[in-house]
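*Asks:* what's the 3D shape of this:
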Amino acid sequence: MTAFRTLDDADVQGRRVLVRVDLNVPKDDDGNVTDTTRIARAMPTIGELADRGARVIVLSHFGRPKGRDPKESLSPLAPICADILGRPVAFADDVVGEVAEHAAAALGDGEVLLLENTRFHAGEEKNDPDFVAALARLGELYVNDAFSAAHRAHASTEGLAHVLPAFAGRTMQAELEALAKGLETPRRPVVALIGGAKVSTKLALLENLVTKVDALVVGGGMANTFLLAQGVAVGKSLAERDLAPTALRILEAADRHGCTIILPVDAVVAWDFKAGAENRAYGLDAIPEDGMILDIGPQSVERVRAAIDDAATLVWNGPLGAFELEPFDRGTVEAARHAAQRTRGGKLVSVAGGGDTIAALNKADAVADFTYVSTAGGAFLEWLEGKPLPGVAALSPAAAPATTGA
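*Replies:* From the prediction side, this is the model:
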């Protein structure tokens, strides 16, 4: 785990603090925000800084604009932030230059300013030194509270940490501490549950995990590729036949590192990919040629439950079946509820992340009971893959500017 300073180490009274958060929230076709989870997660850090007398300047990207685009403006988010925060949030319609500098200079102690979309400027994603310098002129300290963007070496996620005293916000701190409990300094045994459609999208993840965990549960469509590699006939199921040798290589690597791979021993098969389709559970030696595996079978559910019972730490990414279609969500939901029960009982540290994973845990009403559920998406996956995250590495004291003044 990268050593980093937190808000506990920062003297913020009367100082302009640049706070990078992630307000990249979903909107409907009419431009209305449909989920404020990411906004809500950013508010504790902003609120704490304001309560401590900081002059808070909020930075965020939104979407992937090519230059200025009114549809990608952060302006509509200012009143939502204010409502959740319980205090006014001013808005400046640029992120650098005279408009932004004037708005930043006008802030009083405890006041909050939201700047326009950082990605309206090409220098953001290029991590351009001139753009970094222009941002840095707005503040005296830098706080990164956007773990979900930490895998990007952009000006506002990485560059600023090299020119201003840098600290982790409370959400970033919580995420890093939770992830450390997941793989870096975990209670053992550690079990990873990895699902999803394709081995090809999670190859680096699987290759990293077999070197770090005690057992790896493989589910979803990717399990079919592993079964196929072992000579199991999977009918018309989704499987990447060209990756069968890769699956065998991962199995061999797991064996070398003492990691037990847990694959399905039976499956729920259907003949139509739709909700409520006729289905039946089969042993792996009897999968119909014209059938599709859409979920793990009842014996496999019990194996997964047993693996969770054996674990002190669980890391979860991806569903075990076609969870978006009932009744093929059963394996995922039962596993999630069992993990939640073990966590509530203090017997399990459970860390989960990824969009499909969160949707599945919500379906099982299990999110609130997990130790930590990451909304970070790409950053969470790259952490699972063992890749360094630029936005986290930049918070290291070794990456700090020569004169911190903090």
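*Asks:* For the rest of this, base every contact and every neighbour count on C-alpha atoms.
*Replies:* Fine.
*Asks:* wait, isn't V33 in contact with P26?
*Replies:* Yes. Using CA atoms under 8 Å, V33 makes contact with P26 at a distance of 5.9 Å.
*Asks:* Can you tell me the SS state at the residue nearest to L141 when sequence neighbours are not counted?
*Replies:* Nearest residue to L141 in three dimensions, chain neighbours excluded: V17, at 4.8 Å (CA to CA, 6 or more residues apart in numbering). In three-state terms, and counting by DSSP: H, G, I helix; E, B strand; the rest coil, V17 is strand.
*Asks:* next up, for comparison:
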Amino acid sequence: MATFKNIESLGALDGKRVLVRADLNVPMQDGEVSDDTRIRSVTPTIKALAAKGAKVIVMSHFGRPKGQVVPDMSLEALGQPLANITRLPVAFINDCIGDDVTETIDAMENGSVLLLENVRFYPGEEKNDPEFTKLLAANGDAYVNDAFSCCHRAHASTEGIAHLLPSAAGLALEAELVALENALGTPKHPVAAVVGGAKVSTKLDVLTHLVEKVDHLIIGGGMANTFLAAQGVDVGKSLCEHDLADTARDILGRAEKAGCTLHLPTDVVVAKEFAANAENRTVALDQVAADDMILDVGAASVADLSAALHGCKTLIWNGPMGAFEIEPFDKATVALAKAAAELTDEGSLLSVAGGGDTVAALNHAGVAEKFTHISTAGGAFLEWMEGKELPGVKVLEV
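*Replies:* All right, here's what the predicted structure looks like:
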């Protein structure tokens, strides 16, 4: 298991300039933050550094300005929400490098917070340009990364800067790395993985990697239809990637060879249209009509899957079981999530979940807080599930 430098490894920080990479790329609606999860995530790190007397300098990206100054993508609007949640005064400066930034930081009081402008306003950020990285690093005595959701990118503020300053993982990133190591690095077996979502094509690498790592692979969502079709099941007019039949059969073969039990639905919920409260019925796989759409997993399948989880010690979850956004096609996702939460509550299951749809689905089921760990990262969580090295994490290893 790799070990990572943490805040304590930075030593005394009183009066030191600490650059903190946060992910403040939060959803906004009418100029207001509509989901403050990511701000709350970095708050303990900011508060801990401020309590140590550091000058806390927060860096982040927002949107995709592609190296241009785009006023609508300024971080200025995030200053007040950050102050409200951290309960610390937060100043803002409309740049992230240069003399004005240096002067502002020099004038900061120990324990105060400064929010820099969007690092992606400079093309050097995404290019991990050495000159831009040096200019960022010039305003810090130490660097803390607390943005796991950005760690799969080798950008100046996530990877390059860590080579130039004493660096550490923030509290949220540290907790994330511990949880992920427990889930897939050195997990307690048997290990189950739930992988749902619309398309096999977006999660090919995940599935291929997991069959070598887990004991039970539960496939749901639209991607289950592709596997069913590959086995000769008529899935009607369901979402299905028929051109990936050979790929699905290859993954089934790999699972069998690796001793991984691959779980597919045995009964499904079908409807003639994709609409809320559409007339629906639960049928066996051989009863799917030509004009049916499979929109959820059936109750018998959920019971079997819940029973499989009862025998497991570790669970990784990414993606819903069905079209959970519309009722009643959320039932399988909710039921399986509740089963996992119950086992976690009892202390028999370590459960780690991540990915945008997954967090929304578990919140919808009302069980997110009962899981051992919920990752708010999308791409970084998926790349971790694929077994890929994350540049922003690698650079923090001891």
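*Asks:* doesn't A270 make contact with N279 of the first structure?
*Replies:* Yes. The criterion here is CA under 8 Å, and N279 of the first structure meets it with A270 at 4.4 Å.
*Asks:* In terms of neighbours, single out the busier of these two.
*Replies:* A270 (23 against 17; other CA atoms under 10 Å).
*Asks:* roughly how far apart are that one and I287 of the first structure?
*Replies:* Here the criterion is CA to CA, to the nearest Å. By it, A270 of the first structure lies 10 Å from I287 of the first structure.
*Asks:* do L141 of the first structure as well
*Replies:* On the measure of CA to CA, L141 of the first structure and I287 of the first structure end up 61 Å apart.
*Asks:* Those two: which has the busier surroundings?
*Replies:* L141 (26 against 22).
*Asks:* who's in contact with the nearest residue to G355 of the first structure once chain neighbours are set aside?
*Replies:* Sequence neighbours aside, G377 is the residue nearest to G355 of the first structure in space, at 6.3 Å (criterion: CA to CA, 6+ apart). Residues in contact with G377 of the first structure, defined by CA atoms under 8 Å, 6 or more residues apart in numbering, are 148, 353-355.
*Asks:* got it, and L314 of the first structure?
*Replies:* 182, 190-193, 308, 348-351.
*Asks:* closest to E334 of the first structure among these?
*Replies:* I308 (11.4 Å; CA to CA).
*Asks:* Outside of the helix or strand harbouring the closest one itself, list whatever touches it.
*Replies:* Using DSSP states H and E, I308 of the first structure maps to helix 298-310. Identification of contacts with helix 298-310 of the first structure by CA under 8 Å, 6+ apart yields 189, 191, 215, 217, 262-267, 281, 314, 331, 334-335, 338-339, 342.
*Asks:* of these, buried ones?
*Replies:* Taking 16 or more other CA atoms under 10 Å as the criterion, what is buried in these is 191, 215, 217, 262-267, 281, 314, 331, 334-335, 338-339, 342.
*Asks:* Among the residues you listed, name the ones in strands.
*Replies:* Judged by DSSP state E, the subset of those located in strands is 191, 215, 217, 262, 266-267, 281, 314.
*Asks:* Could you measure from G221 of the second structure over to E386 of the second structure?
*Replies:* G221 of the second structure is 19 Å from E386 of the second structure, by CA to CA.
*Asks:* higher neighbour count, the two?
*Replies:* G221 (26 against 17).
*Asks:* What residue in the first structure is paired with that one?
*Replies:* Counting by TM-score structural alignment, G221 of the second structure lines up with G220 in the first structure.
*Asks:* Check whether that match really touches E324, as I assumed.
*Replies:* No. G220 of the first structure is beyond contact range of E324, at 11.9 Å (criterion: CA under 8 Å).
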